[in-house]
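Colleague: Attaching a predicted model along with its sequence, questions to come.
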Amino acid sequence: MWGIPPDLLGHFPKAVLVVLQEEAEIVFLGCGLRSGPNGEMESEFNRQYILDNFHRLSEFAEFRGIDLKKAKERIKQILVLDRSSLSTAQEVAFAGKAFEDAGIEKVVSVTCPTHAPRSLNEALKFFSRPESKIAIHNISVQVSDIGWAPNSDVMVFEPPHMPKDLIAGALRQKIAKMLLDPVELQKIKKALDLL
């Protein structure tokens, strides 16, 4: 989710970069599942993680010359949290409605490479509705430089998105916590480099 400085932006740094480049008016953090380490909503956990680690963006070459204090304040002002969606389709519908209500004309979904096809598919379905206020040619996806498995060309594991799968959900929490820890991420990177 974070990436490997200085060049490989994970999901969150890539999202911040796109927000700044596009001068976004809304930043939507999806999924209301309770999957944070302390039982908080995923969107709440992600918001806090991004804000707590914002200073670390300076580790990435893409952020050189960017006033991170100013950028952080901007991000804080435009964050919208989803606290109820249980699927990608529901996330897109929730975000899409917020975007349409705000008069947004361009939507950029930032996600990991393995999730990009589903993200784009759901966005195109939602914004193809006759009543949609956003044209589908204004929908795009930006992918992070790495997925859930650093240094891997293939990613087969897709975390569960339905709360009924409690065992898989618990596994997802443990994996997410491990991947969010920079020390653990470096250990994984070193181990993969040995292969």
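Modeller: Now that the structure is in, tell me what you want to look at.

Colleague: Please make it C-alpha for all contacts and neighbour counts, starting now.
Modeller: Fine.

Colleague: Counting neighbours, what do you get for residue 79?
Modeller: Residue 79 has 14 neighbouring residues, counting by other C-alpha atoms under 10 Å.

Colleague: hold the first one in mind and look at this next one:
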Amino acid sequence: GHTGRSKRATGILVHGCHLHTDGWERIVFGDPATQELGRVAQAALLMMEENPVCVVFGSGGSEKDGMMEGKFTRDYFFENFQKLARFDVFAGADLERLERLMRERSVAETVSKNTVEELELAGEILRKHNVERLILVSSPTHLPRCLRDACVVYGTVRSEKCPWGARVLVSPSGTSYEGASAGDVAVIEPPHRGDRDPALDKPLLSGVINRLYAIPPKKRRGLVLQLEKQLETIEGVGRGWG
């Protein structure tokens, strides 16, 4: 049965959102009109439910008003903290106490430039707090990749370097990138089904997609448009087969 809150020291990593992203405030704080929690509001909920010893706000990937992303996000959160009362999940909560805990236990990470670095530098902070269990917080349109990167950076077993390696959990916020939802995220697994034709395993589609992202945006768009036309041709032929 359910045994309640974990007794293992828990840490939370709130993945950063580029400060010039469309709809940044909604993504990060949330939308009281729809009751969708943003990333920092989700972290506040987890503070109540999981009692983490450390909350890390990433990252150093962007800058605004002379502040790096992690610090700007943390400061923005506390400037708007009492607005959490607009969300039903915080009804009856002692927001003053909750804010005090969040201030005492949170830190801004302002150096990393990408998700992998964000996980690595957050890991250095988590180790200082003897964390054995980690919860990743981000948007549904970002979190799948965060988990992928976490499995690469931390591994999937407990180790001296990453005591939380076998206990990495995810907690999606309610808000996604503007105009997008979780259904817009593509997850490409390596070939593995027993009923496949192994001769078609290579080249790996995931590898091709990763190479696409290494191409400058303008050139990449041209390739994507070419691919789209080819797909339309193939799909048209496929319909003819029916």
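Modeller: Received it, and whenever you're ready, just let me know what you need. Everything quoted here is computed from the prediction, not taken from an experiment.

Colleague: any idea how far the equivalent of residue 123 of the first structure over in the second structure lies from residue 76 of the second structure?
Modeller: Correspondence of residue 123 of the first structure to the second structure, assessed by TM-score structural alignment: residue 150. Distance, residue 150 of the second structure to residue 76 of the second structure, by C-alpha to C-alpha, to the nearest Å: 26 Å.

Colleague: ditto for residue 159 of the second structure
Modeller: Taking C-alpha to C-alpha, one finds residue 159 of the second structure at 35 Å from residue 76 of the second structure.

Colleague: thinking again about what came up before, of residue 150 and residue 76 of the second structure, who's got more company?
Modeller: residue 150 (20 against 15).

Colleague: Hmm, the more buried one is touching residue 117, no?
Modeller: No - Residue 150 of the second structure is beyond contact range of residue 117, at 10.3 Å (criterion: C-alpha atoms under 8 Å).

Colleague: Find the residues that touch each one of the two.
Modeller: Common neighbours of residue 150 of the second structure and residue 117, counting by C-alpha atoms under 8 Å, 6 or more residues apart in numbering, are absent.

Colleague: three-state assignment of the match of residue 123 of the first structure?
Modeller: Following DSSP: H, G, I helix; E, B strand; the rest coil, residue 150 of the second structure is assigned to helix.

Colleague: can you point me to the longest helix in the second structure?
Modeller: If you go by DSSP state H, the second structure has its longest helix at helix 217-241.

Colleague: Alignment lookup: residue 47 of the first structure to the second structure.
Modeller: Match for residue 47 of the first structure (TM-score structural alignment): residue 74.

Colleague: once aligned to the first structure, how far is the helix or strand encompassing that match on average?
Modeller: Assigned by DSSP states H and E, residue 74 of the second structure falls within helix 69-79. In the superposition with the first structure, the average deviation recorded for helix 69-79 of the second structure is 0.6 Å (mean C-alpha distance after the TM-score superposition for the first structure).

Colleague: other SSEs contacting the helix or strand just after that helix?
Modeller: Note on helix 69-79 of the second structure: by DSSP H and E, the next helix or strand toward the C-terminus is helix 95-105. Helix 95-105 of the second structure sits against helix 39-50, strand 54-58, with contacts defined as 3 or more C-alpha pairs under 8 Å, 6 or more residues apart in numbering; DSSP states H and E.

Colleague: So what's the gap between the first one and the chain middle?
Modeller: By that I understand helix 39-50 of the second structure. Chain-centre distance of helix 39-50 of the second structure: 14 Å, with C-alpha atoms, centre = their mean, to the nearest Å.

Colleague: and if you look at the last one?
Modeller: Its chain's average C-alpha position is 12 Å from that of strand 54-58 of the second structure, according to C-alpha atoms, centre = their mean.

Colleague: List the contacts of that strand.
Modeller: 10-16, 43, 69-71, 73-74, 102, 105-110, 112, 118, 122, 125-126, 129.

Colleague: Equivalent analysis for the first one, please.
Modeller: The contact list for helix 39-50 of the second structure, computed with C-alpha under 8 Å, 6+ apart, reads 5-6, 10, 12, 14-15, 27-30, 52, 55, 77, 84, 89-90, 98, 102, 137-139, 171-175.

Colleague: Pull out the buried members of these.
Modeller: 10, 12, 14-15, 27-30, 52, 55, 77, 84, 98, 102, 137-139, 171-175 (16 or more other C-alpha atoms under 10 Å).

Colleague: now, which of these lie within strands?
Modeller: Per DSSP state E, strands hold the following members of those: 10, 12, 14, 30, 55, 137, 138, 171, 172.

Colleague: Now for those residues: which two are most distant?
Modeller: Largest separation among those by C-alpha to C-alpha: 10 and 30, giving 23.6 Å.

Colleague: Would you check how far apart the equivalent of residue 56 of the first structure over in the second structure and residue 30 of the second structure are?
Modeller: Matched to the second structure by TM-score structural alignment, residue 56 of the first structure sits across from residue 83. Residue 83 of the second structure is 10 Å from residue 30 of the second structure, where distance means C-alpha to C-alpha.

Colleague: so what sits against both of those two?
Modeller: With C-alpha under 8 Å, 6+ apart, residue 83 of the second structure and residue 30 have no common neighbours.

Colleague: Please pull up the equivalent of residue 66 of the first structure in the second structure.
Modeller: Checking with TM-score structural alignment, residue 66 of the first structure has residue 93 as its match.

Colleague: Just give me the neighbour total for its match.
Modeller: Using other C-alpha under 10 Å: residue 93 of the second structure sits among 14 other residues.

Colleague: hang on, the earlier thing: out of the helices and strands packed on helix 95-105 of the second structure, which gets nearest to residue 144 of the second structure?
Modeller: helix 39-50 (14.5 Å).
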